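Asker: Sequence and predicted model, in that order:
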Amino acid sequence: MDKRIVENQALLNEARAGLTAIPKSLPSKWLYDDRGSALFEQITGLPEYYPTRTEIGILTDTASRLARYVPKGGALVELGSGSSLKTRILLDQLPDLGTYLPIDVSASFLQASASDLARSYASITVTPVVADFSDDIDFPVEHGAQPKTAFFPGSTLGNLTADEATALLTRVRQWPGIEAFIIGIDLVKDIRTLINAYDDAAGVTAAFNRNILHRINREAGGTFDPDRFAHEARWSSEHSRIEMHLVSHVAQTVQLAETEIAFRPGESIHTESSHKYTEDTLEKIVRAAGWTVDLFLTDASKAFAVAALRPK
């Protein structure tokens, strides 16, 4: 039997569970290794990918209003911080902020971003936290009881199911010292605009999607040939979401450590969902988790929104 090297047992366990299920799927968090994070940063600058520039526009225009939700001397906690590009817009309006706590699963990417921010904002304590925001967060002891505002830009909430989103909002609501939650959400709009945003002409999103197969090969004993899978973006009206899939071109069998995974021609792996909201559907989810929408800001075309939540 072929015993392949496994460096990431958690990835192997979740990949095996998802790829032996019907239909096949992989958790989207595994898209974001160092290369995946870098590719996503490229995606945010593509002409088809409107969410980033639209959200930046909203934040730029309303940062002084949002700053009122961050306690003086408190902590701004960013979930899935990435390059922290949008955070700078808020930080420029927060001269009395005590601490910035960026949370991300990609340790090297997080450290590089945190070091850059620490140089730019010398008066703020920047403490990176390597963690998966879908789990409970162990804050550094010195920041445990500090007043906090959570910051979750980029419409990442949409990557979660309704139950997962409610669970995340509930966990954040239970953080010690939590006072507010500033969150970015993508809104329902015409389907063609949505599809194009997740299937760009340059193929960067396709490379980002296939990168999860490279990661499984490298860390979880996989034998995927990524070129045998096509990237596909689909709109699901039933779930109000864009879905990213990797579709097998051919009948094939792939090794995953000691497990064999068979694919039919046209069979897909569902790798990511991006739910699109209305103000009403957001309100329903946040209320179930103990929050209320205190401020709801959109761009002129109502393509994207930034909401400020308060604990109920």
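Answerer: Looks like it arrived, so ask away. Numbers count the residues shown, from 1 in each chain.
Asker: only C-alpha atoms for contact and neighbour calcs from this point on.
Answerer: Noted.
Asker: which residues in the stretch 51-200 of the chain form strands?
Answerer: For the stretch 51-200 of the chain, the strands defined by DSSP state E, counting those that start in this stretch occupy 75-79, 99-104, 125-126, 129-130, 148-152, 178-186.
Asker: how about JSON lines for those strands, with mean neighbour count and distance to A220 added?
Answerer: As requested, the strands of the stretch 51-200 of the chain are exported to JSON lines (neighbours: other CA atoms under 10 Å; distance: least, CA to CA, whole Å):
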{"stretch": "strand 75-79", "mean neighbour count": "25", "distance to A220": "26"}
{"stretch": "strand 99-104", "mean neighbour count": "24", "distance to A220": "21"}
{"stretch": "strand 125-126", "mean neighbour count": "18", "distance to A220": "33"}
{"stretch": "strand 129-130", "mean neighbour count": "20", "distance to A220": "21"}
{"stretch": "strand 148-152", "mean neighbour count": "25", "distance to A220": "30"}
{"stretch": "strand 178-186", "mean neighbour count": "24", "distance to A220": "33"}
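Asker: here comes the other one, which I'd like you to weigh against the first:
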Amino acid sequence: MTKGLSLVERDDQGVDRAFREDVLRGLRQRPKATPARWLYDDAGSELFEDITGLEEYYPTRAETEILDTRGADFAELIGPGRAVVEFGSGSSVKTPLLLSAIAPGAYVPLDIAGDFLRQSAAALGEKFPGLPIYPVEADFMRDTQLPDEVMPLKKLGFFPGSTIGNMVPRTAVDLLRSMRATLGADVGESPMLLIGMDLVKDRDVLEAAYDDARGVTAEFNRNLARRINRELDGTIPVDALRHVARWNDEFARVEMHLQATEAIDFIVSGERFSMAEGETIHTENSHKFTRRSAFLMLGAGGWTPLKRWKDSAGRFSLILAQATEHRDAP
């Protein structure tokens, strides 16, 4: 059973208002930068699904291994009957493993890419015909009102794939707090969160994962420029942008950029911009964590870690946390 809901604010032309505002703000600043979530329109989401199957891209295989082998742990610690609220459209591989393990009472995927959201929800509905599914088209970076049907249920937030690493720490902590509010931590429901966090490792392994030999990640990155051109009346010369992925050791993150191979001028939503040769638009971060930094971030976001699992090669972690009760400072 699938019932959908859309909470995305659009203008008279059907354009996501937040997308326009973020892109224009990011192109005006120096250095230029845009939030990573705008990489994931329907085309970007499909390209990312392709990325997850690449030889160089280890996170999906590592996380899937954990979900596949630790089902009994999840069932014991999480228990049955919770509404699983997934922040992002459900993975065709990972999400069914979790749903099969814990016997949920409902499933609520939240995603801003509406068509991809509905497709993934429909596919999961075929695999779990008795499970109530309520896809919500929304920006999960903000507090979201869940469907009335799931409000009486306890909640489990599911945030796989180390998407939390796409954000700078301040934004990541804000998101964790927003998730806490969305899941109803302040109304006594004691929600849980199962979250993926990628681990610090060899630089060559990390850079290869974000700059694959087939160039799929490059197309995923350049798709942002195509989206801007399509939705915001842009004239960005996509062929003059090359994909760059590099490890920033100071901030423990892989950075993705679109770099101009020549001086270019273009228009977006009627506003003129230029880039010098070699100048970049910073499109994504992928922060990597240690146990200490992961737990510190969760604590700052209002979550208490309960259990941490790693894959057999020690490349990736899944952490189960519970909303921290509000207490007066000592």
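Answerer: Nice, thanks for sending it over. Bear in mind the structure is a predicted one, so any value in this text is a computation, not a measurement.
Asker: follow-up on the earlier one: export the strands of the stretch 51-200 of the first structure to JSON lines and tack on distance to L11 of the first structure?
Answerer: Below are those laid out as JSON lines (distance: least, CA to CA, whole Å):
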{"stretch": "strand 75-79", "distance to L11 of the first structure": "21"}
{"stretch": "strand 99-104", "distance to L11 of the first structure": "16"}
{"stretch": "strand 125-126", "distance to L11 of the first structure": "29"}
{"stretch": "strand 129-130", "distance to L11 of the first structure": "17"}
{"stretch": "strand 148-152", "distance to L11 of the first structure": "24"}
{"stretch": "strand 178-186", "distance to L11 of the first structure": "28"}
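Asker: Minimum distance to T62 of the first structure: which of the ones you listed has it?
Answerer: Of all the strands of the stretch 51-200 of the first structure, the one in closest proximity to T62 of the first structure, counting by CA to CA, is strand 178-186 (12.0 Å).
Asker: What lines up with E231 of the second structure in the first structure?
Answerer: In the first structure, the residue paired with E231 of the second structure according to TM-score structural alignment is E219.
Asker: related to what we said a few turns ago, looking at the strands of the stretch 51-200 of the first structure, which is closest to R53 of the first structure?
Answerer: Taking CA to CA, strand 178-186 is the member of the strands of the stretch 51-200 of the first structure nearest to R53 of the first structure, at 12.0 Å.
Asker: average offset between that closest one and the second structure?
Answerer: With mean CA distance after the TM-score superposition for the first structure, strand 178-186 of the first structure departs from the second structure by a mean of 1.2 Å once superposed.
Asker: ok, and what's touching that strand?
Answerer: Under the criterion CA atoms under 8 Å, 6 or more residues apart in numbering, residues 51, 55, 66, 69-71, 147-158, 172, 275-277, 303-311 lie in contact with strand 178-186 of the first structure.
Asker: Likewise for stretch 39-49 of the first structure?
Answerer: By CA under 8 Å, 6+ apart, stretch 39-49 of the first structure touches 50-53, 83, 193, 196-198, 200, 204-205, 207-208.
Asker: Tell me where the second structure has helices.
Answerer: 17-28, 42-51, 58-69, 71-78, 94-102, 114-127, 169-182, 203-209, 216-231, 291-300 (DSSP state H).
Asker: Now those helices in CSV, please, with extra columns for mean neighbour count and distance to T280 of the second structure.
Answerer: Shown next, in CSV, are those (neighbours: other CA under 10 Å; distance: least, CA to CA, whole Å):
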stretch, mean neighbour count, distance to T280 of the second structure
helix 17-28, 16, 10
helix 42-51, 18, 20
helix 58-69, 19, 26
helix 71-78, 16, 42
helix 94-102, 19, 34
helix 114-127, 18, 29
helix 169-182, 19, 22
helix 203-209, 17, 18
helix 216-231, 20, 12
helix 291-300, 16, 29
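Asker: Tell me the spacing between the nearest residue to G88 of the second structure once chain neighbours are set aside and L175 of the second structure.
Answerer: Take G88 of the second structure and drop its neighbours on the chain: the residue closest to it by CA to CA, 6 or more residues apart in numbering is D111, 4.7 Å away. D111 of the second structure is 14 Å from L175 of the second structure, where distance means CA to CA, to the nearest Å.
Asker: Tell me the counterpart of E56 of the second structure in the first structure.
Answerer: The alignment partner of E56 of the second structure in the first structure, by TM-score structural alignment, is E48.
Asker: Tell me, how many residues neighbour its match?
Answerer: For E48 of the first structure, the tally of surrounding residues (other CA atoms under 10 Å) stands at 18.
Asker: Can you find the partner of A251 of the first structure in the second structure?
Answerer: If you follow A251 of the first structure across to the second structure using TM-score structural alignment, you land on A263.
Asker: Give the aligned equivalent of L168 of the first structure in the second structure.
Answerer: So, by TM-score structural alignment, L168 of the first structure is matched to L175.
Asker: Tell me how far its match lies from D249 of the second structure.
Answerer: L175 of the second structure sits 24 Å away from D249 of the second structure, going by CA to CA.
Asker: and the nearest residue to V250 of the first structure once chain neighbours are set aside, what does it touch?
Answerer: Of all residues not flanking V250 of the first structure in the chain, P265 sits nearest, at 4.3 Å (CA to CA, 6+ apart). By CA under 8 Å, 6+ apart, P265 of the first structure lies in contact with 248-252.
Asker: Need the counterpart of the residue nearest to G88 of the second structure in the first structure.
Answerer: Using TM-score structural alignment to pair residues, one finds that D111 of the second structure aligns to D104 in the first structure.
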